[in-house]
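Undergrad: sequence? don't have it. structure:
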């Protein structure tokens, strides 16, 4: 698929951009034998940017990665383990995260500040460092620039996820083909302002580190911060972007002629990953998309969209294929944003249920059939301004309760 801005590469991965390798292996953190340790590696130091959870109890790896990026705005290696979050583990957790960083630096032959670390899994348990350090020693032999390397990496970052999440595009900058790709994990403990999700974005474009950080923050605001599964914000959420410049373009920045196209392609990657996380919510049977327009501002639209998508009643109605638009209007009304109670339109798919805040008769059977599908779109028009936003989530099911009732045990 392509448009005038960029071309989507369906089978692309984090190893598609020039000079990036990835891989994963099993080091013993998961009892299932599935991969639980992985790495994304650039052939050269890459400009790096990161965004992190807003949870007060930030896990040790986040602090270590922030330290590394803060040194000179570059990374060359990102290592990740699943099966153990290394969160709420005190000073020992910090020592363990730094030991992972230093061990990876030795294994890949780079300076420690060029290594980022992230973890995901159960909170409050110390890492079995003998297994982790032994695995890190074996990681260099497990990474490659192949599709298989990316597959192994994607498996290494999963917890309760059912599917891997990837996206990739190409576009021209200064007449040169560049690539942007991403991989992510996330299924539960997902709520706007980051959640138990990890994202890794690679690009072979040359881009100023400050501009990359700004772009990542802006893209996160309209992608990863616009999804919810269960209303919980985790301790380990992180998205890291690495740009190694091996495409050979002139460094991108907001004043560059190709910046708007690159920025839109970058946002596309983040949104696709975010939607994949929402669709793969624990126990989910369908993706829900809430589009809000006509708000007094984009920020007001974002808050309203996130309130509706996060409503347990809206999510339950979607699961039950019940076109109960009263759940939607109630969520809009409690979002704490300016709303005229006389001018709201609501549409479920193509079915109009409310117009100018007055009920519109509709075919219940038709609505039920639509809601039985795997994607549900809710359209809200407030008729108050030009603000607009889109949020993504999933239905709330019996299976979600089953999964989380026994997550630790």
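TA: On my side now, so go ahead. All figures in this text were calculated on a predicted structure; none of them were measured in a lab.
Undergrad: contacts and neighbour counts: CA atoms only from here.
TA: OK.
Undergrad: does residue 179 sit in a helix, a strand or a coil?
TA: Of the three states, residue 179 takes strand under DSSP: H, G, I helix; E, B strand; the rest coil.
Undergrad: adding another structure so you can compare the two:
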């Protein structure tokens, strides 16, 4: 079930972007599973990809194509990850790029392929090639919701976000979609994420902003601590808003854009957690009082990844000792446990390394009952902090992943 996930937003036309969605029958019949994004000439495109060494064939091709020419098309299939497929996987991914490039009249390097689904199975390349004409025929400026549905795998709902802002009399839009519910500890981005704006921006600047913002959004979420082979996040600036092309992070318009871009990226990242496989809780883990930010980050992730903590969250069980145990093994150098404080949803649970004198079991029960939980650990050592977002572990999570291929 999705935890507090809002309805898919109404995304206005972003000039320079058209979307086509169709059924290729890759894994299931009568399912939208092929999505095509068409970008205008001159659009700036930036991407970040999984750090998993067993990265998928389309990831390797995307990285190569991004470095060689201006991208014009993004081709996304679900139902098959085309990962762990060796040389034939690369050949098959390139075949889909070749087929699309031939039909739309661009160089093959202008096509970026993306895949998500089961790892280790050969890509049914002919089904994708046969469906490409239908995706081209379906190209439209208002296919956002259909695209959100088309990139889903175990997601229960499509995920989208949009922000519109004005600057010096000109209106700009930032909008995107994402997918992901399991195999989520991105280590760069999310399983698949696409964010678009009509702003005009230098490609190097866009890439720099994207890398920074994923560290504040997609790189701060985890469902099950597994980094996917296919994680890809793409940012596109079409330039159709006709502003003077941005080249510096210090320009006032760049700063306004970064604010809107960050909001969209964080909302898409949160949506993935809210729709985590079998999730019944949306959990914020905040660690403050660290000497170094990396200590706050690793402590927060250790808590978010702990099966004992996550199962207690599912049961709404205030077994807060499990959290302190994780803090103690997180590897924070010179940690003084007598200074550690723990709050859950505003209730003081632990003070000075032990049970708060004001704590009652009923406080813990009230703290753990809601479907949105904020865990805050104060290490009492310094001024650095960080925050990650995660889910609980439920019976349904096990069922979904035990039966994933059936």
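TA: Okay, I see it. Just so it is clear, the structure is predicted and the values come from calculations on it, not from any experiment.
Undergrad: ok, longest helix in structure 1?
TA: Ordering each helix of structure 1 by length in residues (DSSP state H) puts helix 259-279 first.
Undergrad: now for it, which elements pack on it?
TA: Here helix 259-279 of structure 1 touches strand 165-173, strand 176-185, helix 209-221, strand 287-295, strand 387-394, going by 3 or more Cα pairs under 8 Å, 6 or more residues apart in numbering; DSSP states H and E.
Undergrad: With mean neighbour count added, can I get those in CSV?
TA: Converted to CSV, these look like this (neighbours: other Cα atoms under 10 Å):
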stretch, mean neighbour count
strand 165-173, 24
strand 176-185, 25
helix 209-221, 19
strand 287-295, 24
strand 387-394, 27
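Undergrad: Which stretch of structure 2 lines up against stretch 223-235 of structure 1?
TA: Counting by TM-score structural alignment, stretch 223-235 of structure 1 pairs with residues 217-229 of structure 2.
Undergrad: picking that back up, nearest to residue 117 of structure 1, of the helices and strands packed on helix 259-279 of structure 1?
TA: strand 176-185 (14.8 Å; Cα to Cα).
Undergrad: which helices and strands sit right next to the closest one?
TA: helix 147-156, strand 165-173, strand 198-203, helix 259-279.
Undergrad: I'd like to know which of those is closest to residue 402 of structure 1.
TA: helix 259-279 (18.0 Å).
Undergrad: so where in structure 2 does that closest one end up aligned?
TA: With TM-score structural alignment as the criterion, helix 259-279 of structure 1 aligns to 254-274.
Undergrad: for that stretch, which positions count as buried?
TA: By neighbour count on 16 or more other Cα atoms under 10 Å, the buried set for stretch 254-274 of structure 2 is 254, 257-258, 260-274.
Undergrad: and that stretch, how far from structure 1 on average?
TA: Here the mean offset of stretch 254-274 of structure 2 against structure 1 after fitting is 1.4 Å, by mean Cα distance after the TM-score superposition for structure 1.
Undergrad: So what does residue 160 of structure 1 match up with in structure 2?
TA: Aligned partner of residue 160 of structure 1 by TM-score structural alignment: residue 154.
Undergrad: And what about its match, helix, strand or coil?
TA: coil.
Undergrad: pretty sure it is in contact with residue 277, am I right?
TA: Yes: Residue 154 of structure 2 lies in contact with residue 277 (Cα atoms under 8 Å); the separation is 7.2 Å.
Undergrad: what residue of structure 2 matches up with residue 294 of structure 1?
TA: Per TM-score structural alignment, residue 294 of structure 1 is aligned with residue 289.
Undergrad: quick one: its match and residue 10 of structure 2, what's the gap?
TA: 40 Å (Cα to Cα, to the nearest Å).
Undergrad: How about residue 305 of structure 2: what's its closest non-neighbour residue?
TA: Nearest non-adjacent residue to residue 305 of structure 2, counting by Cα to Cα, 6 or more residues apart in numbering: residue 225, 6.0 Å away.
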